[in-house]
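A.B. asks: Can you look at this prediction? I've put the sequence above it.
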Amino acid sequence: MLPPLLKQVLDNFNFDVDPDLTPEQNTEEVIKSAALLSGAIAVEPLPFADILLITPVQAKMVLHIGKIYGFDLTPERAQDVAKELGMTVAYGMAARQVMRGLAKIALPVLGGLITAPAVYGWTFALGRMAEQYFDRKRQGLPFSDRERAQVVQEAKRSTKRVLPSASDFGDLAAELRRRAQDREQAAGTATQTPNDDTQSQSRH
């Protein structure tokens, strides 16, 4: 189930830079989309598997933000940048990942709904970090640890104002699951059809 779900998640996070919007407005759309998707993934009752799904979403978010500010990154480089910036907001993340996994084992749906806001906030903060990173890089300015910490604190305050409801996370998770199942069924049908044709031809 993981590969179709991962593909469905990434397909729902396609982004083109809108020339009619400012870099800040474009970035806002990317960050909120990535954070909502990450929160929806956390709702899924897949113990520890959300780590495998959330990381690609966060890397793709960084790639898009880099594009907005004029930097064309490879997916690998985007993932490296995400890891580099993530070190600033990663305090306690390992423990929280374990607790999320254990919660999903004990209370699959409830555990996901409880942790979705934390995952949303974590991704939102990482997006804000990437925004400042590329903006300063474009201007040839440094991005000190103190400045990074300030961005994280501001992101925490902003998250409280824009945090979606539990039903928003649950509804999106259900929709992603449905589309992933449809994709998997369609792929299975497409695989069977050529074999049926081959068998039919061999009988003639």
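C.D. replies: Arrived safely. Numbering: from 1, shown residues only.

A.B. asks: contacts and neighbour counts: CA atoms only from here.
C.D. replies: Noted.

A.B. asks: buried ones in the lengthiest helix in the chain?
C.D. replies: In the chain, taking DSSP state H as the definition, the longest helix is helix 166-202. Neighbour-count burial for helix 166-202 flags 166, 169, 170, 172, 173, 176, 177, 179, 180, 181, 183, 184 (criterion: 16 or more other C-alpha atoms under 10 Å).

A.B. asks: Take this one as well and set it beside the first:
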Amino acid sequence: MLPPIVSQIMDNFNLDVDPDLSAEENAEAVIKNAAILSGAVALEPLPFADLLIITPLQAKMVLHIGKIYGFDITPERSSEIAKELGVTVAYGVAARQVMRGIAKMALPVIGGVITAPAVYGWTFALGRMAQAYFENKASGSTFTQAEQRQVFQEAKSQSRRVLPSSEDFSDLAAELRRRAEERQKNMGQTSGNTSKGEIDQH
């Protein structure tokens, strides 16, 4: 069973576009939000969280960026685009995911702390790739592999400059976990009240 923080994160990551911001500013916001949320998930002591949780979050980021640039793509298509871009720039990513999963099984807390910055950087770079992909698509241009590699390298450098502190990741994970547990508790109380009402009617 996946931790409650997962549903809380996915629910909080909405697809609203702020009309007062430019497409670039909207994309900037969603990329940073997705990156730090992915980093927060990485702190959860769940082996292979990258494969089970972060991948859907990254696909939702791509879906959101597509919407910002006027493309209403399906969730399935967003996953395909994330994979297409990911294959181009992330040689060996599967191996890294496996190694991080093993680290979490052996040392859950330490594994998460080590993983969070890496996951943040990878998600940030993928977001930049998606942004460039849709910008090119909107202008009718092609997004060559050489351009993809350049965008990825620049994004990696930028992600290091804006990388949140370990405390930021921990605080966000703790707050999301608190909200998820609170919601779960409220749902349990609602379910209990419903059952009691059904019993009283009989």
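C.D. replies: Yep, it's here. Owing to the predicted nature of the structure, the values given are computational and were not obtained by experimental measurement.

A.B. asks: packing partners for the longest helix of the first structure?
C.D. replies: In terms of contacts (3 or more C-alpha pairs under 8 Å, 6 or more residues apart in numbering; DSSP states H and E), helix 166-202 of the first structure is packed against helix 2-11, helix 23-43, helix 108-139.

A.B. asks: what's the shortest one in contact with?
C.D. replies: Helix 2-11 of the first structure is touched from outside by 37, 53, 56, 57, 176, 177, 179, 180, 181, 183, 184, with contacts defined as C-alpha atoms under 8 Å, 6 or more residues apart in numbering.

A.B. asks: got a markdown table for the residues you listed, with distance to residue 21 of the first structure too?
C.D. replies: Converted to a markdown table, those look like this (distance: C-alpha to C-alpha, whole Å):
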| residue | distance to residue 21 of the first structure |
| --- | --- |
| 37 | 22 |
| 53 | 29 |
| 56 | 26 |
| 57 | 23 |
| 176 | 28 |
| 177 | 32 |
| 179 | 30 |
| 180 | 32 |
| 181 | 35 |
| 183 | 33 |
| 184 | 36 |
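
A.B. asks: Now residue 122 of the first structure: closest residue in space, sequence neighbours ignored.
C.D. replies: Nearest non-adjacent residue to residue 122 of the first structure, counting by C-alpha to C-alpha, 6 or more residues apart in numbering: residue 89, 7.4 Å away.

A.B. asks: before we move on, back to that, distance to residue 188 of the first structure for the helices and strands packed on helix 166-202 of the first structure - can I get that in a markdown table?
C.D. replies: Formatted as a markdown table, those follow (distance: least, C-alpha to C-alpha, whole Å):
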| stretch | distance to residue 188 of the first structure |
| --- | --- |
| helix 2-11 | 12 |
| helix 23-43 | 24 |
| helix 108-139 | 28 |
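
A.B. asks: who wins for proximity to residue 202 of the first structure among the ones you listed?
C.D. replies: Evaluated over these, closeness to residue 202 of the first structure peaks at helix 2-11, with 32.6 Å, by C-alpha to C-alpha.

A.B. asks: post-alignment, the closest one versus the second structure, mean distance?
C.D. replies: Compared with the second structure after the fit, helix 2-11 of the first structure shows a mean deviation of 2.1 Å (mean C-alpha distance after the TM-score superposition for the first structure).

A.B. asks: to the chain's geometric centre, what's the distance from that helix?
C.D. replies: The chain centroid and the centroid of helix 2-11 of the first structure are separated by 11 Å, computed with C-alpha atoms, centre = their mean, to the nearest Å.

A.B. asks: which SS state does residue 19 of the second structure fall under?
C.D. replies: Assigned with DSSP: H, G, I helix; E, B strand; the rest coil, residue 19 of the second structure falls in the coil class.

A.B. asks: any idea how far the residue nearest the centre of the first structure lies from residue 46 of the first structure?
C.D. replies: In the first structure, the C-alpha nearest the mean C-alpha coordinate belongs to residue 57, at 2.9 Å (C-alpha atoms, centre = their mean). Distance, residue 57 of the first structure to residue 46 of the first structure, using C-alpha to C-alpha, to the nearest Å: 17 Å.
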